[in-house]
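Q: The sequence and its predicted three-dimensional model are supplied below.
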Amino acid sequence: MDIFLTKALDRTRSFVQKLIENGNVWVNQKQIVKTSHKVKSGDLIRVVIPEPVSLNLTPQDIDIEIVYEDEHLAVINKPRGMVVHPGAGNYDSTLVNALLYRFEGKLSSINGVIRPGIVHRLDKDTSGLLIVAKTNEAHIKLSEALKNHRIKRVYFAICEGVLEEDSGIINAPIGRHPVNRLKMAVVPNGKEATTYFEVLERFDKYTFVKLRLKTGRTHQIRVHMSYIGHPLLGDVLYGRPKNEFGVEGQLLHAGEIEFVHPVENKPMSFKVELPDYFKEILEALRKRSQKQDKIQH
């Protein structure tokens, strides 16, 4: 049902799934709440799209780094610690508040009033590149490209432990954790999830890695790295509660993104450097490794 309505209504799949789960879809006068409901020929489907809830989101003059901008989209370098869009307990100082101010409200409305322009997300403590849609046309095409794995996203991270393989593929389905609903987990009935990793540097107790996503599940890199026994440094949800650097929040940076412009149909490629705090920890690990090498020799 969610796949059928996504095409029929020309909306994002997440928007349609919420409609179904909130009881806004009827099939042959019977209300359904399962997105997996099978559509049959001859079905009479009724959909009620609620009026947008006015949350009076306030545009806020928050400094954000705009890597690229045109009339259709923008590419943002999101800082660590910034929530992407409003939610429970976070109704201001989010990226959306900053975008509303910076672009004077000229953002796509596909994802409703809470997530205007937001095509994909980064976790609060993940820094790096994010695409924002200004028009509905750009949003729909970017969402389609994302779903079909045509947006290349490269991340950099420091994980705990020393990875033995120089590169590898983690292919393990991800779904909601069976006990802790705040977490995701590798579960048998989860959604397909694939992460590619490549070792950049090894240290005594840590590994600096480059990661590429094929799919984009919630917390995917964090879940997959924890699953193979190498949680990200600072990740208190999927790793250790404390670490020697006093970092709170995973060291994960979305450093590269490539896609085809949704309207102008030209290739787009962007890169941003690692944040200073990330570089400082890397430098500390390198110095420590050099000292250990000297002692051994």
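A: Structure received.
Q: Going by C-alpha atoms from here, please, whenever you check contacts or count neighbours.
A: Noted.
Q: Between the two ends of stretch 172-185, what distance do you get?
A: End-to-end span of stretch 172-185 (CA to CA, to the nearest Å): 9 Å.
Q: Which element, helix or strand, includes residue 208?
A: If you go by DSSP states H and E, residue 208 is part of strand 206-213.
Q: Could you do residue 142 as well?
A: helix 136-147.
Q: Quick one: distance of that helix to the chain centre.
A: Here helix 136-147 is found 15 Å from its chain centre; the criterion is CA atoms, centre = their mean, to the nearest Å.
Q: Who are the packing partners of that helix?
A: For helix 136-147, there is no helix or strand it packs on, judged by 3 or more CA pairs under 8 Å, 6 or more residues apart in numbering; DSSP states H and E.
Q: picking that back up, could you list the buried residues of whichever helix or strand comes after the strand holding residue 208?
A: Following strand 206-213 in sequence order, the next helix or strand is helix 220-227 (DSSP H and E). By 16 or more other CA atoms under 10 Å, the buried positions in helix 220-227 come out as 220, 221, 222, 223, 224, 225, 226.
Q: let's bring in a second one:
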Amino acid sequence: MTAPPPLLQPIHEDPYLLVLDKPAGLLCVPGRGEEKQDCLSARAMRQWPDALIVHRLDMGTSGLVVMARGIEMQRALSAAFAERRVHKRYEAIVDGRMPLHEDWSLIDTPLMADWPRRPLQKTDPAGKPSLTRWRALAFASSPGEPEATHVLLEPLTGRSHQLRVHLLSIGHPILGDALYGNAAVQARAPRLLLHASELGLVHPVTQQDLRWKSPSGFSLSRP
């Protein structure tokens, strides 16, 4: 008999919303097939029967996810995401050396579905406007070894696979990315090195300005 999954330990819990720290490798919502029914939303509903999904992280991405408690709160939080009133910050380890500076840089490249290779996405001038801010924190370089950079990311739009495709488009795929990285990039990490490290919003009921953080565990030292 399969043991039940461990209980979720919320980062934040109140009568209106939850903030959870999703592990890498866990779906946010059920997939197709019996083997893909275990997911963050199913686990949450076992503990909080009124828990409803608001947004998603890719299965390989770890980090912060907010869930609504009840349909009215789901509508309010969904509107906050749609209207870009939610602060989202990610961390990633990417291939190659990105320039280190204090200012944020912008990737402004439209994205669309790559229909022959679904669920992949691709850059395309005819795609939907897509914006990502990035700032490199540190890079690692060793003789004979490929370089890597620890980077902060802030998606200003919410396209599918946006961070992964935008980084690939500037020549810096995320290490461990089984969808967009080549074999060498995939082999350099046991998982996708992408983590949702900060989430902030104004609470729809209390009007508190809330911000949560989750350490990525990623680190690179300057040479």
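A: The structure has been received and is ready for your questions. Since we're looking at a predicted model, the values are computed, not measured.
Q: Where does the helix holding residue 142 of structure 1 end up in structure 2?
A: Counting by TM-score structural alignment, helix 136-147 of structure 1 lines up with residues 71-82 of structure 2.
Q: ditto for stretch 221-230 of structure 1
A: Under TM-score structural alignment, the match for stretch 221-230 of structure 1 is residues 163-172.
Q: how far does the matching stretch sit from the chain's center?
A: A distance of 14 Å separates the C-alpha centroid of stretch 163-172 of structure 2 from that of its chain, computed with CA atoms, centre = their mean.
Q: Need the contact partners of it.
A: 94-96, 107, 109, 121-123, 132, 153, 155, 173-174, 180-181 (CA atoms under 8 Å, 6 or more residues apart in numbering).
Q: Most neighbours among the residues you listed, please name it.
A: Sorting the contacts of stretch 163-172 of structure 2 by how many neighbours each has (other CA atoms under 10 Å) puts residue 174 first, at 31 neighbours.
Q: Might you report the residue contacts of that one?
A: Contact analysis of residue 174 of structure 2 by CA under 8 Å, 6+ apart lists 92, 93, 94, 95, 164, 167, 168, 181, 185, 192, 193, 194.
Q: List the residues that contact the second one.
A: Neighbour list for residue 93 of structure 2: 148, 149, 150, 151, 174, 175, 193, 194, 218 [criterion: CA under 8 Å, 6+ apart].
Q: returning to what we had before: among the buried residues of helix 220-227 of structure 1, find me the one that's closest to residue 179 of structure 1.
A: Nearest to residue 179 of structure 1 among these, counting by CA to CA, is residue 223 at 15.0 Å.
Q: Quick check: the aligned residue for residue 118 of structure 2 in structure 1?
A: When structure 1 is aligned by TM-score structural alignment, residue 118 of structure 2 is paired with residue 181.
Q: how many other residues sit next to its match?
A: Neighbours of residue 181 of structure 1 (other CA under 10 Å): 9.
Q: so it, which of the three states?
A: Following DSSP: H, G, I helix; E, B strand; the rest coil, we place residue 181 of structure 1 in the coil state.
Q: Tell me where structure 2 has strands.
A: Here structure 2 has its strands, by DSSP state E, at 12-13, 17-22, 51-53, 62-69, 87-95, 105-108, 111-113, 121-123, 131-140, 148-155, 194-202, 209-213.
Q: What lines up with residue 198 of structure 2 in structure 1?
A: Aligned partner of residue 198 of structure 2 by TM-score structural alignment: residue 256.
Q: How about that match: what's its closest non-neighbour residue?
A: Leaving aside its sequence neighbours, residue 256 of structure 1 sits nearest to residue 271 (CA to CA, 6 or more residues apart in numbering; 4.5 Å).
Q: Quick check: the aligned residue for that neighbour in structure 2?
A: Taking TM-score structural alignment, the alignment pairs residue 271 of structure 1 with residue 213 from structure 2.
Q: again with residue 96 of structure 1
A: Aligned counterpart of residue 96 of structure 1 in structure 2: residue 41 (TM-score structural alignment).
Q: what does residue 172 of structure 1 give?
A: For residue 172 of structure 1, the residue aligned by TM-score structural alignment is residue 109.
Q: Could you save the strands of structure 2 as CSV and add columns showing distance to residue 36 of structure 2?
A: Output for those, formatted as CSV (distance: least, CA to CA, whole Å):
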stretch, distance to residue 36 of structure 2
strand 12-13, 26
strand 17-22, 16
strand 51-53, 17
strand 62-69, 17
strand 87-95, 25
strand 105-108, 34
strand 111-113, 23
strand 121-123, 22
strand 131-140, 30
strand 148-155, 27
strand 194-202, 21
strand 209-213, 28
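Q: which residues does residue 124 of structure 2 contact?
A: Neighbour list for residue 124 of structure 2: 109, 110, 111, 112 [criterion: CA under 8 Å, 6+ apart].
Q: And it, how close does it get to residue 80 of structure 2?
A: Distance from residue 124 of structure 2 to residue 80 of structure 2, by CA to CA: 27 Å.
Q: same check, this time on residue 7 of structure 2
A: On the measure of CA to CA, residue 7 of structure 2 and residue 80 of structure 2 end up 28 Å apart.
Q: How about residue 33 of structure 2?
A: Going from residue 33 of structure 2 to residue 80 of structure 2 by CA to CA gives 32 Å.
Q: Likewise for residue 32 of structure 2?
A: Distance of residue 32 of structure 2 to residue 80 of structure 2, computed by CA to CA: 29 Å.
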